[in-house]
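Colleague: Below are the sequence and a predicted model; questions follow.
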Amino acid sequence: MSNIENTNITFYVSTDGNDENSGIESAPFATLERAKEAVREMKQNISCPITVYVREGTYYLAKPLTFHSADSGSAEAMITYQAYPGEKPVLSGGRQISGTWQPYENGIMMCKLEARESEWPHFTQLFVNGKRQTRARFPNSGFLYPAKGELHWPHTQFNYDSATFTTKSWRKPHEAVIHMFGKNYWGNLQWQMKGLDTSTQTIHFGAGGYQINDIMQGSEATGIDARSKYFIENVFEELDSPGEWYLDAEKADLYWMPPPGTDVNQALVEVPVLQQVIAFKGTQEDPVHHISLSGFRIAHSTSTFLEVYEAPSLGDWTIHRGGAVSLEGAEHCTVEHCFMDAVGGNAVFLNQYNRANRVYGNEIREAGDSGICVVGSKQHTLGSQHAYPSDNVISNNWIHHIGVFGKQTAGVFVSISKDNTISHNHIHHVPRAAICINDGTWGGHIIEYNDIHDTVLETGDHGPFNAWGRDRFWCLNQSHGPDSHGAGHVTLDAQKPVIIRNNRFVDHKGWGIDLDDGSSNYHVYNNLCIGVSIKLREGDFRTIENNIFINGANPPGIHIGYEHNQDRFERNIIVMDSKFDNPEVDIDFKKGDSQGAIYEFIGPPMKGKWLEALDYNVFFNDSGHFTATVHYRPLGSRTERYNLEQWQQLGWDEHSVYGDPLFIDAPNGDYRLKPESPAFRLGFKSFEMDRFGLLSDFRTHHS
């Protein structure tokens, strides 16, 4: 053993290999399971780094590739599973359809599944040459709208509009799946259809609707009415458009209408059958640790939207506790430089106890739900329990075009955890937030150098960054009642500040940094916000300083402020332009523009100071003068618009300056300040604007 200490042992895996081989490069194993056994055996005799090189090809896993404590390495002897240099192996949770396609009718092809294939789970996704196909649906694109629905939970039915509904007769309506948004567009829900009554134009819901948080049940915010767009899929009679498919599970017949030009007999047809592809599975007492996974395409996990979802805390909606890559009870493990597509639910999920893991340099696209989730147990007080993720790093990931099925999702979702770092990610084209912190337990996160744009594309009342703080001291009456209250002991839950710094947020529809519903203990500084601003709703102990807000769809605002909130808003630059004042996706603010106002306060505290400090800011707009709009409580009773002199008489912005901040080249996106900018005289400090987003070692091997 001593003569091979500190060397690097290598094994090899190839689709042309054999598990009876020795695992050397010229005689590789055939499976990663065999390689994992070889690593365990080798570890009994030596203590040195071990690398398993995986050659090109697709590895269809019979079960999730699962790493336990016995598979662990150490800080000095890391265990690494990685792609062979220059090659792109695929770890798949799917199966390849190998039957023969025969013409059926009207451009539809039919494939009789082989006996082994018909035993697979009733798959809900089909991929052809790597591209997800569309389950037969109505309408073929876009949405329908109900004639009538139910505002209150539980939803049991809705009435369709016979003028726009299909004229086809469905033989198996109970197989259909309904995808529907709530009326306020916070997200969508899915149900199995229970029945279709054409005599009353009624659709009855079966199992589903799991995406709603229990606290939202009964709330009209999640109700269904004529605004609740929907579509229905998995209906054989609606298979009438290129790319659509349908599985007759009873007969084991697969139907597909190939897009024009497709050679069906040469096409690679794959279906997901595993919910997890890779799992790191340990416990707090016996963790899996020091294992690295690098350079793979990870694909073909099943959809989860009709599986069990749960509300980890009091954020709006729910999550499915799982991902194509799942980590639980893991320490010092790494998932890096992988390409994750064709996953039906979340791509990566750090569940409960996790410490010092690293998700780095991956591309995640077209995931069914969220990109990366970091979620603790439902026990919301620390005490002696440690079933939550902490000190993990989510960095240098490219996350885009996710939320294929679930719309209340995020590029990175964080709940019931602390001290995690989310940095240098490029997140865009997501249906809701790029980064969402679901609750105030327990803070300490660092969110920095992310490049975020094109968010909230399919929902409303949100921003590129969103947080909730509906923890023990959040007051529902404060949020929706006529009075204002103190915040309570919020730092018992939000124990450490969340730092949001040096990010670029670009959007043009709603809020940029949305600190919603009691979000507390935040330090927000050195952020460049283009087309968006910031909202402080309820909450406590928030310091907003040294940020640049450009042409926001909404002006910065305090909403439903707590008494004695300790909030500070200082040394920021605010530029507003009335032609960009168009919060089109914000249900509360799209009713009318704010006419170029610098601030819009909605329901500030009634008794004490609105903020601890509001000063030393530079503001500018297209109207040529300062305006602040304040809607006093009780809401609807009184609205005032103040000029700068009146505003300062109220005690706000006494040292602030109205004037051009003097950007170097704003029309071309250069928001650095000229030396003579008035902001410098007020204490504003320049910050880096060339480090947003991905780092130089990001790889695009699989794109």
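Modeller: Thanks, I have it. Numbers count the residues shown, from 1 in each chain.
Colleague: From here on, just use CA atoms for contacts and neighbour counts.
Modeller: Will do.
Colleague: Give me the secondary structure label for residue 459.
Modeller: Secondary structure, DSSP: H, G, I helix; E, B strand; the rest coil: residue 459 is coil.
Colleague: ditto for residue 645
Modeller: Strictly by three-state DSSP, residue 645 counts as helix.
Colleague: now do the one 3 residues further on
Modeller: When states are read from three-state DSSP, the local structure at residue 648 comes out as helix.
Colleague: Residues in contact with stretch 425-437: which ones?
Modeller: 394-403, 407-415, 449-460, 462-468, 693-694 (C-alpha atoms under 8 Å, 6 or more residues apart in numbering).
Colleague: First-to-last residue distance for it?
Modeller: Its start and end residues considered, stretch 425-437 measures 16 Å (C-alpha to C-alpha, to the nearest Å).
Colleague: Give me the distance between residue 49 and residue 42.
Modeller: From residue 49 to residue 42 the distance is 11 Å (C-alpha to C-alpha).
Colleague: Now stretch 284-291: buried residues?
Modeller: By 16 or more other C-alpha atoms under 10 Å, the buried positions in stretch 284-291 come out as 284, 287-291.
Colleague: Compute the first-to-last residue distance for it.
Modeller: Terminal residues of stretch 284-291 are spaced 16 Å apart (C-alpha to C-alpha).
Colleague: Comparison target below:
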Amino acid sequence: MKTIRLYAFLVTVLTGALSARAQDRPSSDTVFVPLRAGGVYATAELQQSLREKRQQYPDKTLAVVFQEPGTYYFDTTLVITPELTNGKGSIIFMPARIGDNVTLSGGRAVKVKWRRWKNGVYKASLDLPYTFDQLYVNDEQQVRARYPNYDSSARHYNGSAADAIGPERVKTWQHPQGGYIHALHKGEWGGYHYRITGVNPDYTLQLEGGYQNNRQMGMHAIHRFVENIFEELDTTREWYYDQPHKTLYYKPVPGTRLKKALVVVSRLPQVIALKGSADKPVRNVTISGLRFAHTAPTFMDTREPLLRSDWTIYRGGTLLLDGTEHCTIQDCVFDHNGGNVVFVSNYNRHAVISGCHIHDAGGSGICFVGNPDAVRSPLFEYNASQALAAIDTVAGPKTSHYPDSCTAYNNLIYRTGTIEKQTAGIQLSMAMNISVLHNTIYDVPRAGINVSEGTWGGHEIAYNDVFNTVLETGDHGAFNSWGRDRYWHPHRKAMDSLAAAHPELILLDAIYTNKLHDNRFRCDHGWDIDLDDGSSNYYIYNNVCLNGGLKLREGFYRTVENNVILNNSFHPHVWFNNSHDIFRHNIVTASYKPIGIRFWGDEIDNNLFPDKTALPTETDKRSLAGDPGFVNPIAGDYRVKAGSPAGRILFNNFPMDNFGVVSPALRALAKKAPLPVLAQQRLLGTSEINWLGARVKNIETLGERSAAGLPDNNGVFIVSVPEKFPYRLQAGDVILKAGETIVQNVGDLQKAYSRGGDRPIKLVIFRNQQQQEIF
């Protein structure tokens, strides 16, 4: 009877999961490879068993069946190689029965004998041949001893403090070697991680690390914390492992029955790796209905730069797909893993991640990341540039070592980036034709969905519900992209000249149009949709922006139409001449918010504004003003009623109930997006003043900060400069210092200049992301 139930489930999984590609369906003949719960499994033995079965049954499905509910531990990462699939048969990993709770752990259960120590702390001898970074008691993650203490309500790192590494605190630590510092990037563009290696005589720390961000500026002055410091073990749920003395210390919550508690420590950074190549891919592997947990953090291994994005990555995750075809991860649960969850690396075709519940991950949720050897004329740092003669002028990828035609569908993703902050719910880099459909993503420190550059486009990003984003960082969006491709240059004048003289360069990398449609986005610390530096070749339509508006920074060939932008507006930033950008048939609820715009695109017209005072004068000659007449804005239905002026600007209604996950089980678990209270915003007044004939103002908005590339709101922004001005300033510069005075606002600048009399004083300005002095 048990075998009949098992076979029925297997047939259901195979026919249901693979019905969309019936041509790839494995044979109904199945060979079972059973595993029972308990103990540690030797992956070498399992691999050998699979090899023998494959040799004996080359065309059949091999089913690795976890026969009992419970936790299964592997001694090393289970690696599935091409010879195990043989190009004919398939492999499926699955529980024996629907609903069985089967966990594949990246950790190791350890037996400890606790004894009281002091101040509510217990200790136990634990002799392990390896160190570990995460501790679980009764399957709940505990907190490594840290300062400041863990605070679930704190915005940054669940607690951060300027004095975390101050000399006065360092003096209280006897042996901090092996401790860690986690800190935001100075510009709030992700984070850094450092291992403490020693203490200097002045109680500053000796460190290694800090390579986890690809735009080096150093750590934030306030938002940082330390962990793995013995003296900071001072509250419940905290623990510390003294490796030299093989002793584990832990302060449990009162009432915890430690004698019977299950204790698990993290060990493996990944549980299963599908490892093939473009020439010999792993084919037709399905991982279904399993839970993955307890993998080790990888923040100190996050060092590979992703071209000219702000990112560095660790090329791995709890599950790694590297060199695969037609592999599927479906209906799995991933919780409390230390690094990335699913990483689709290098050559992959038709990989599908669907129906998964991903939460509380140290890194990103799902990553599709190609190899730089597929990129023509790659550069790896924001300020890098190359001469025109050195640029490869062949369009598209150079090799096949990238994900293509892969899908992330119907996944619930939240609380990722718990350790690493330059992360995303779903990340795309050096990839082509990726479908990101019907995912619900929220409670993340940076973007919900991020596209790192234009290579090579063709992505469809649709029907997603993305909110509570950019919670710990800044200058970013719920959807975010960069486009620092071959044509892009860190110095705007050079890029203007290059793009004007050689427009054929623009689409050599972004060869296919990215379609961003029928999504609902919300960001309260940035933009709902943020197309940053150079993002090109996008078609953006039928989206609802709940709060942060829509930004298009320098780039080409973007068409934005039929979107609803609530409590905000359109943010065009520093556009090119002949950008061929289009913004039409949209409903906006505030005036446009341009930054540094000298040229408008091909068509900025036929949009609906809240009132006549919001109508632009330079553009939108046929646009209208008036109440859009939403059907039911309180319930999130932003379709317009019959007779709305939106009909006269050719706005078309689109469904408002089709965002996010579609499976009933995931919909029942998903948090609901916070809907805005609508308000007709008007353009705020500014602090703009006349200074020696130039127009200058304070840095007041996120847009101004982003346009200048500033890490904070300090400085004076140059709006315009007259001819024969005494300083070599230009529009867009930011004055940071005048003489010996730090300039935080226009008042500081006026005071500094009045003290200098009529003679010019030295200025320190910020231009092209760098400080420089002028006289």
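Modeller: Arrived safely, thanks for sending. None of these values were measured; they are calculated from a predicted model.
Colleague: Mind checking the TM-score on these two?
Modeller: Overlay of the two chains. TM-score (TM-score structural alignment, normalised by the length of structure 1): 0.82; 613 aligned residues with a C-alpha RMSD of 2.6 Å.
Colleague: Looking at residue 49 and residue 42 of structure 1, which is more packed in?
Modeller: Using other C-alpha atoms under 10 Å as the criterion, residue 49 of structure 1 and residue 42 rank with residue 49 on top: 20 against 14.
Colleague: The more buried one reaches residue 6, doesn't it?
Modeller: Yes - in this structure, residue 49 of structure 1 is within contact of residue 6 by C-alpha atoms under 8 Å, at 7.2 Å.
Colleague: list residues touching both of those two?
Modeller: With C-alpha under 8 Å, 6+ apart as the test, residue 49 of structure 1 and residue 6 both reach residue 77.
Colleague: In strands, which of the contacts of stretch 425-437 of structure 1 appear?
Modeller: The strands, defined by DSSP state E, take in 394-395, 398-400, 410-415, 451-453, 465-467 from these.
Colleague: Just the buried residues out of the contacts of stretch 425-437 of structure 1, in ChimeraX syntax.
Modeller: The ChimeraX command for the buried members of the contacts of stretch 425-437 of structure 1 (criterion: 16+ other C-alpha under 10 Å) is given here:
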select :394,395,396,397,398,399,400,401,402,403,407,408,409,410,411,412,413,414,415,449,450,451,452,453,454,455,456,457,458,459,460,462,463,464,465,466,467,468,693,694
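Colleague: Return the distance of whichever residue in structure 1 pairs up with residue 229 of structure 2 relative to residue 672 of structure 1.
Modeller: Here residue 229 of structure 2 is matched to residue 235 in structure 1, going by TM-score structural alignment. Distance of residue 235 of structure 1 to residue 672 of structure 1, given as C-alpha to C-alpha: 55 Å.
Colleague: likewise residue 328 of structure 1?
Modeller: From residue 328 of structure 1 to residue 672 of structure 1 the distance is 43 Å (C-alpha to C-alpha).
Colleague: can you check residue 416 of structure 1 too?
Modeller: 37 Å.
Colleague: Compare these two (neighbour count), which wins?
Modeller: Legend: neighbour count by other C-alpha under 10 Å for residue 416 of structure 1 and residue 672, higher for residue 416 (28 against 18).
Colleague: Give the aligned equivalent of the more buried one in structure 2.
Modeller: Alignment note (TM-score structural alignment): residue 416 of structure 1 maps to residue 430 of structure 2.
Colleague: Its match reaches residue 367, doesn't it?
Modeller: No - the criterion here is C-alpha under 8 Å, and residue 430 of structure 2 misses it with residue 367 at 10.8 Å.
Colleague: got the contact list for residue 242 of structure 1?
Modeller: 257-260.
Colleague: Would you confirm that residue 86 of structure 2 contacts residue 58?
Modeller: Yes - if you go by C-alpha under 8 Å, residue 86 of structure 2 and residue 58 touch, sitting 6.8 Å apart.
Colleague: quick revisit: of the contacts of residue 242 of structure 1, keep whichever come out buried.
Modeller: Members of those classed as buried by 16+ other C-alpha under 10 Å are 257-258.
Colleague: Please say which position in structure 1 residue 400 of structure 2 maps to.
Modeller: With TM-score structural alignment as the criterion, residue 400 of structure 2 matches residue 386.
Colleague: Can you list the residue ranges for strands in the stretch 101-250 of structure 1?
Modeller: Using DSSP state E, counting those that start in this stretch, the strands found in the stretch 101-250 of structure 1 span residues 101-105, 108-112, 127-128, 131-132, 134-135, 137-138, 157-159, 177-181, 188-197, 202-208, 230-233, 244-248.
Colleague: outside of the third one, which residues touch it?
Modeller: It refers to strand 127-128 of structure 1. 133, 267-271, 342.
Colleague: can those residues go into CSV with extra columns for secondary structure and neighbour count?
Modeller: Putting the contacts of strand 127-128 of structure 1 into CSV (DSSP: H, G, I helix; E, B strand; the rest coil; neighbours: other C-alpha atoms under 10 Å) gives the following:
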residue, secondary structure, neighbour count
133, coil, 19
267, coil, 14
268, coil, 15
269, strand, 19
270, strand, 22
271, strand, 25
342, coil, 31
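Colleague: Pick the one among those residues closest to residue 366 of structure 1.
Modeller: residue 342 (6.4 Å; C-alpha to C-alpha).
Colleague: ok, the alignment partner in structure 2 of the closest one to residue 359 of structure 2 distance?
Modeller: Superposed on structure 2 with TM-score structural alignment, residue 342 of structure 1 falls opposite residue 336. Computed as C-alpha to C-alpha, the residue 336 of structure 2 to residue 359 of structure 2 distance reads 7 Å.
Colleague: next one: residue 593 of structure 2
Modeller: 36 Å.
Colleague: ok, the most centrally placed residue in structure 1 - contacts?
Modeller: Nearest to the geometric centre of structure 1 sits residue 410, at 1.3 Å (C-alpha atoms, centre = their mean). Going by C-alpha under 8 Å, 6+ apart, residue 410 of structure 1 touches 369-372, 403, 430-436.
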